[in-house]
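K.L.:
My questions are about this predicted structure, shown below with the sequence.
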Amino acid sequence: MAKEKKEPPREDGVVLTEEQAKRRRARNIAIAAVLGFLVVLFYVVTIVKLGPNVLNRPL
């Protein structure tokens, strides 16, 4: 016999207004864009520091 798990009653929690949801989405997109820019920047800086000959190595 499997025991059933009783879930506690759900609470609504924090309900955002439409304006707050839009601001949160805009902030998340801005954070993602900055993070993506930093990843690309670190990649480019790494390639520049290694020099152009790193691509001319024998495989």
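P.N.:
Now that the structure is in, tell me what you want to look at. Numbering: from 1, shown residues only.

K.L.:
make it CA atoms for all contacts and neighbour counts henceforth
P.N.:
Will do.

K.L.:
and the gap between Phe42 and Ala21?
P.N.:
Phe42 sits 32 Å away from Ala21, going by C-alpha to C-alpha, to the nearest Å.

K.L.:
And Asn28, by the same measure?
P.N.:
11 Å.

K.L.:
Now do the helices in the chain.
P.N.:
Using DSSP state H, the helices found in the chain span residues 18-50.

K.L.:
want to compare, so here's the second one:
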Amino acid sequence: MSLRQPHELHKRRHGRNLGVALTLAAFIVIVFGLTVVKVTRGDFEPPRDEVSN
């Protein structure tokens, strides 16, 4: 329970911080999704002719 009313500047800053946080979370999800797709497709495997048994 707050004793003082938050200043209008704090309300705007909270909204901006929330927007930045959501943008960052979306970027992380996109990068993670692309990584999962590349790994499951096998793009990180070396070419077959260079693999020594």
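P.N.:
That came through, no problem. The model shown is predicted, which means the values in this text are computed figures rather than measured ones.

K.L.:
How close are the two chains, by TM-score?
P.N.:
Laid over one another, the chains give 0.65 as their TM-score (TM-score structural alignment, normalised by the length of the second structure), with 41 aligned residues with a C-alpha RMSD of 1.7 Å.

K.L.:
centroid residue for the second structure?
P.N.:
For the second structure, Ile28 is the residue whose C-alpha lies nearest the centre (C-alpha atoms, centre = their mean; 1.3 Å).

K.L.:
Just tell me what that residue corresponds to in the first structure.
P.N.:
Counting by TM-score structural alignment, Ile28 of the second structure lines up with Leu38 in the first structure.

K.L.:
Count the residues that sit near Ala21 of the first structure.
P.N.:
Neighbours of Ala21 of the first structure under the rule other C-alpha atoms under 10 Å: 12.

K.L.:
Let me know the distance separating it from Glu11 of the first structure.
P.N.:
From Ala21 of the first structure over to Glu11 of the first structure the distance is 19 Å, taken as C-alpha to C-alpha.
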